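Q: the following block contains a protein sequence and its predicted model.
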Amino acid sequence: MPTTTNHPRQGERDVYLFREGTHARLYDLLGCHLGEQEGGGARFAVWAPNAASVSVVGDWNGWSGGADPLAPSPDGSGIWHGHAPDAAKGDAYKYRIRSHHGNYTVDKADPVAFCAEPPPATASRVCDLAYAWGDAQWMATRGQRNALDAPQSIYEVHLGSWRRQDGHFLGYREMAHQLAAYVNEMGFTHVELMPVTEHPFYGSWGYQTTGYFAPTSRFGSPQDFMYLVDHLHQQGIGVLLDWVPSHFPTDEHGLGFFDGTHLYEHADPRQGFHPEWNSSIFNYGRPEVRSFLVSSGLFWLDKYHLDGLRVDAVASMLYLDYARNHGEWVPNRHGGRENLEAIDFLQTLNRAVYRAHPDTVTVAEESTAWPRVSRPTDMDGLGFGEKWNMGWMHDVLAYMKEEPVHRKYHHHKLTFSLMYAFHENFVLPLSHDEVVHGKGSLLNKMPGDSWQQFANLRALYGFMWAHPGKKLLFMGGEFGQRREWTHDGELEWWVCEQEGHGGLQRLVAQLNRVYRGAPALHQVDFSSAGFEWVAADDADTSVFAFLRKAGDGSPPLLVVSNMTPVPRTNYLLGVPLGGHWQEVINTDATEFGGSGWGNFGGVDAAPVRAHGRRQSVCLTLPPLSTLILEHVAR
């Protein structure tokens, strides 16, 4: 029989914070913890306030419900706890819960489990999180790398389909060395992992999460995942995690109807069921649920040294009528459609993250014009550090899909983003969402023959890397995979041997090198002081020209995009400084698969007025290209 004395870590303060919704480290209080009592075994604790009885069933007791019962805490917190002396590392287990409400008994996975059985099995596993980290140097300096004035070029990765070995998944440790070498070769500063939180359905890509404290066992153990993060850090690469507090699946072993009641989700389907994803919505108004989610977010930063969280589907959390028709949602207490409880949760989360880990970053995937997403909570903001610029993504892809002859009628799609570019701390995303569900690959979105498609994509990348905002590119986009992404199999690495694909890959690597080395391209991303139009209204030729400026007084960069296949010679542009302007990027260079038009490496400014400036340069603009030129003092 288990020991049922009062929980050794459960004090009055824990209960108070749990009930207040601000407990940020529930993983110390709940779940399975090895070796904390004499005689070995493990301590178990689970929140199930409406249970009539709870027991731990697992490998060590033959899955017998009477062998290891838990006892309710006398403080009324709804936490059940106890010690199972025979539980050992690696054992599978669940909680057998009998509810007060009807004849309901169910075996549930541990909501705070640190490890799970490989799917399709659904039990939790007894494990520990012991690991000897080797990334002290990274951790001491990562605040500089995540700062708003630092270069952030993010490579978004789905671990199950980036690379495989003979058709099989790579483990976290195998992935570590291959991924780090490639990311460094390509010059990206961070990787963003699509959700690794445990999920029963591989085809959900991790967005249907059941294990909010467990990395998926498909690729190895918790220590194996720590090794992946550790190695990336030691190679100078930051690691962001895609994290999903917006909904959870209805699998029986998961959080739904946990103790015979709607504990984590709303009981009313107008609030608790997500019609778009056929999943459950968290009850953000319940303090204990907020504590659970805040603790999950902090857990990945505390225990896995992750450098930030990209929070998925924030818009679905903010609006009560998201994906619902009239009469299918419940207004807030003021009669509006804003989810006041979700707003409070997001603010609580961001305060907790930046209080505990001010050198990390939280990023919102928020697809509407909700105000102040990336502004501090004391300024009535949501408190995120950054926000995906979904408007820029939609506009720029819509523009690039147009045949060049028609682009002059859509010129505003590339200029409009500068009307709001500094309202938030934006990341420019070309993510997995743009290359799935019949949308086609980025390359196949481009018009024209094969050469023009590559040229268009090269021009787009040049424009993107020079545009204000941090950068994010989904795997495969860097070499122009033609096939739409699928989670089954791996990327089409073999095409990199072909000229167009290989050239595009070399361009992205060079863009990253220039971006990281040029303060003008990243120091002042979120203020109009870092940007100035030179030519914004030349719709007839579909030419765009602007300056990017640094915050340290270094010279600006001149960026020029020609979005038609017509080379333009003697194109006059005003510049702020005389002297030589040197090409540092020409997306039409032959090494990138282009036609080789250009300016022989650079041009000298002349004292000829243009665009309100005393000096100007006379450029040759290659077809379907972006040029980036830097001023060189002589």
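A: Cool, got the structure.
Q: drop to CA atoms for contacts and neighbour counts, all remaining ones
A: Will do.
Q: quick one, helices of the stretch 251-400 of the chain?
A: Secondary structure of the stretch 251-400 of the chain (DSSP state H, counting those that start in this stretch): helices located at 269-272, 287-304, 314-318, 340-356, 390-401.
Q: the ones you listed: which one's closest to residue 167?
A: helix 287-304 (28.2 Å; Cα to Cα).
Q: helix 340-356 and that closest one, what's the angle between them?
A: Here the directions of helix 287-304 and helix 340-356 differ by 30 degrees (axes from the mean of the first three to the mean of the last three Cα atoms, to 10 degrees).
Q: the strands in the stretch 201-350 of the chain, which residues?
A: When secondary structure is read from DSSP state E, counting those that start in this stretch, the stretch 201-350 of the chain shows strands at 211-215, 238-243, 273-274, 279-280, 308-311.
Q: got those strands as JSON lines, with mean neighbour count columns?
A: Formatted as JSON lines, these follow (neighbours: other Cα atoms under 10 Å):
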{"stretch": "strand 211-215", "mean neighbour count": "27"}
{"stretch": "strand 238-243", "mean neighbour count": "24"}
{"stretch": "strand 273-274", "mean neighbour count": "21"}
{"stretch": "strand 279-280", "mean neighbour count": "22"}
{"stretch": "strand 308-311", "mean neighbour count": "24"}
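Q: re earlier: and the helices of the stretch 251-400 of the chain: which comes nearest residue 240?
A: Each of those has some distance to residue 240 by Cα to Cα; the shortest is helix 287-304, at 9.7 Å.
Q: can you list the buried residues in the closest one?
A: By neighbour count on 16 or more other Cα atoms under 10 Å, the buried set for helix 287-304 is 287-302, 304.
Q: what about residue 19, neighbour count?
A: 17 (other Cα atoms under 10 Å).
Q: ok, and here's another one to check against it:
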Amino acid sequence: MAVPTSPVSQEDLYLFHEGSNFRSYQLLGAHVLEVDGRQGVRFTVWAPNAQAVRVVGDFNGWQGEQHKMERVEGSGIWLLFIPGIKNGDIYKYEIQTAEGQVILKADPYAFYAQLRPETASVVYNLNGYQWNDVKWQSKKKKTVNQQPLLIYEVHLGSWRRGENNAVLTYRELAELLPQYVAAMGYTHIEIMPVAEHPFDGSWGYQATGYYAITSRYGTPEDFMYLVDVCHEYEIGVIVDWVPGHFCKDNHGLRQFDGTALYEYANVQRAENKGWGTANFDLGRTEVISFLISNAIFWLDVYHIDGIRVDAVSNILYLNYGREEGDWTPNPYGGDGNLEGAAFLRKLNEVVFAQRPNVLVMAEESTSWPMVSWPTYSGGLGFNFKWNMGWMNDMLRYMEIDPVHRKWNHHLLTFSFMYAFSENFILPLSHDEVVHGKKSMLNKMPGDYWQKFANLRAFYGYWMAHPGKKLLFMGSEFGQFIEWQDHESLDWHLVESPMHGKLQEYCRRLNHFYQQERSLWEVDGNWQGFEWIDCSDYTQSVICFMRKSISPEEMLIVVCNFTPIVHYAYRIGIPAEGFYQECFNSDWEEFGGSGQKNIGILAAEGKAWHNQSHSLEITLPPLATIYLKKIKK
């Protein structure tokens, strides 16, 4: 027999409606607990415009008459405790709308859901897992800007597959993925969205269950185990998070109680026609509680180390992806979504107040100012922003035949004009290797050898450019075809010489990056970077320095984006002394031609490139080299 009332905190209810309950997942949803000595589940749901709400499931033959929920007085919250319901039982809410229509909805706060194509929520107690990452949590540093950050972006369903193309479970992935990522020298993995979603082809970016880890790969405890093992290997875990829009499947959030509840009531603002989704109403306080609580939930419950906020531009702009006349300006006549910007500021203030050591990164593709600046100085409060401008310019540049690159030299250098306006991540993500854009390797011009040489040179430049780094899976060994989400990466390619050598190059480059403080310690201002020469467009060569906080830590970077070897190429250097080539993308073990600078290079007193001294070096074809000052 159902028990109509089960006390919930009036303060929690008040804060939820105020938009300040940042752990509302402890209030709403299905919670296994004991009331008056009886074990059962308390169901709580927000449906303010419903006439009636009933809990239905296998336990009552999907007939809700015996399990009618009671509206909490003065609130849009419905509540019911049902004894005897247990972990693993499936359920939905049967909602009678104001018009008398009866609809079935999954629980917005459910912690688990049925495997697609089934759509019911699953009662799940998340308190059973014993974490083993105390050491990792104690090591996490607040000064993330001055630490190496090298992210490996992963789609769990296609990184590897098992027999008969079966997806690997979270636990199977835990035996393979963290070990590989650590061996390759990455500091973090970024997992494409793992919130429950109905359509595989959305890659998780169109969710129905924001609090439910997708059941495609296992249970919540299985995912916790994967995160735990990553932490054992000292690999941080970032998840993609989508607070801007959600899918319109009937069992999901859209028209939840028969009215626009989670989405805008204004159809023009609610409909995201470009993606076929609905936009969250970011001016509604209960929606703010729902979303910010969800960000905290991933950090609290799954020990996630960061979130990458997807499609921030869709949150910030009223006219994003819309035709003229299909949007209404804000009260000041502009195209900025004031509610969206306020939501993002509040999100970041709450997250960093509670978890100062986490990463909150914005995938933001426009010139909106101060995205990664603190909110107290007028910024949005993220600690990093994806540098989409750099990515677009450089991929365009690299696809140009080297003969014509000299006429496009600005694409190579323009990013340095704004490199320190934000705390940037330089992303080479999944979006760049799908939908006809070609894989990273296949973007490169030239014959077979030149494709690999171009990519190695590009990666060397990318690693030395100010900003943290992100690379999509498969790009480290030269996946030739575009990414396919329904099958494994082509791991067999690693057995062929050039692909294996590219993988080894990326491994060595990653570890070099982690060991070389000048490549990451001062990423956010000009103190960590100095041009030597940016104007040799005729030969498509650039040369610059990266510097650490310590004056002794300095690296000289020279990039040659043509297939011509330059012998006795003179570069300016800031001081006398002895230098040595410490890394070269053209080394033979990486598949290169073997052009290199052997032994010790002595600086000459000949001024060059506005520097007091200079060196003559051999500059390999389609290559990036690093030089370092050494003791005599």
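A: Looks like it came in fine. The structure displayed is predicted, hence computed values, not measured ones.
Q: mind putting the helices of the stretch 251-400 of the first structure in JSON lines, distance to residue 599 of the first structure included?
A: As requested, these are exported to JSON lines (distance: least, Cα to Cα, whole Å):
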{"stretch": "helix 269-272", "distance to residue 599 of the first structure": "60"}
{"stretch": "helix 287-304", "distance to residue 599 of the first structure": "48"}
{"stretch": "helix 314-318", "distance to residue 599 of the first structure": "46"}
{"stretch": "helix 340-356", "distance to residue 599 of the first structure": "47"}
{"stretch": "helix 390-401", "distance to residue 599 of the first structure": "25"}
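Q: of all the strands of the stretch 201-350 of the first structure, which lies closest to residue 138 of the first structure?
A: strand 238-243 (8.7 Å).
Q: against residue 260 of the second structure, how distant is residue 301 of the second structure?
A: For residue 301 of the second structure, the distance to residue 260 of the second structure (Cα to Cα, to the nearest Å) stands at 29 Å.
Q: now swap in residue 336 of the second structure and tell me
A: 22 Å.
Q: likewise residue 474 of the second structure?
A: For residue 474 of the second structure, the distance to residue 260 of the second structure equals 41 Å [Cα to Cα].
Q: who has more neighbours, these two?
A: More crowded of residue 474 of the second structure and residue 260, by other Cα under 10 Å: residue 474, with 26 against 18.
Q: neighbours of the residue found closest to that one once you drop the neighbours it is linked to in the chain, how many?
A: The shortest distance from residue 474 of the second structure to any non-neighbouring residue, by Cα to Cα, 6 or more residues apart in numbering, is to residue 489 (6.4 Å). Close neighbours of residue 489 of the second structure, defined as other Cα under 10 Å, add up to 21.
Q: any idea how far residue 489 of the second structure is from residue 283 of the second structure?
A: Applying Cα to Cα, the value for residue 489 of the second structure to residue 283 of the second structure is 42 Å.
Q: kindly report the same for residue 184 of the second structure.
A: Noted for residue 184 of the second structure: a distance of 44 Å to residue 283 of the second structure, by Cα to Cα.
Q: looking at those two now, which is surrounded by more residues?
A: residue 184 (20 against 17).
Q: which residues does the counterpart of the more buried one in the first structure contact?
A: Aligned counterpart of residue 184 of the second structure in the first structure: residue 186 (TM-score structural alignment). Listed by Cα atoms under 8 Å, 6 or more residues apart in numbering, the contact partners of residue 186 of the first structure are 505-506, 508-510, 512.
Q: what's the straight distance from one end of stretch 612-624 of the first structure to the other?
A: Using Cα to Cα, first and last residues of stretch 612-624 of the first structure are 27 Å apart.
Q: so where is that stretch in the second structure?
A: The aligned range for stretch 612-624 of the first structure in the second structure is 610-622, by TM-score structural alignment.
Q: is it true that residue 515 of the first structure lies in a strand?
A: No. With DSSP: H, G, I helix; E, B strand; the rest coil as the criterion, residue 515 of the first structure is located in helix rather than a strand.
Q: for residue 144 of the first structure, see how far away it is.
A: Remark: distance between residue 515 of the first structure and residue 144 of the first structure (Cα to Cα) = 16 Å.
Q: contacting residues for the residue mapped onto residue 238 of the first structure from the second structure?
A: Matched by TM-score structural alignment, residue 238 of the first structure corresponds to residue 236 in the second structure. By Cα under 8 Å, 6+ apart, the contact list for residue 236 of the second structure reads 187-189, 230, 304-305.
Q: can you pick the most crowded of the contacts of residue 186 of the first structure?
A: residue 508 (24 neighbours).
Q: show me what it aligns to in the second structure.
A: Correspondence of residue 508 of the first structure to the second structure, assessed by TM-score structural alignment: residue 506.
Q: then residue 168 of the first structure?
A: Using TM-score structural alignment as the criterion, residue 168 of the first structure maps onto residue 166 of the second structure.
Q: tell me the spacing between that match and residue 560 of the second structure.
A: Remark: distance between residue 166 of the second structure and residue 560 of the second structure (Cα to Cα) = 44 Å.
Q: who has more neighbours out of the two?
A: For residue 166 of the second structure and residue 560, the more surrounded residue by other Cα under 10 Å is residue 560, and the numbers stand at 24 against 14.
Q: so the more buried one sits against residue 626, correct?
A: No. The pair residue 560 of the second structure / residue 626 is not scored as a contact, 11.9 Å apart, by Cα atoms under 8 Å.
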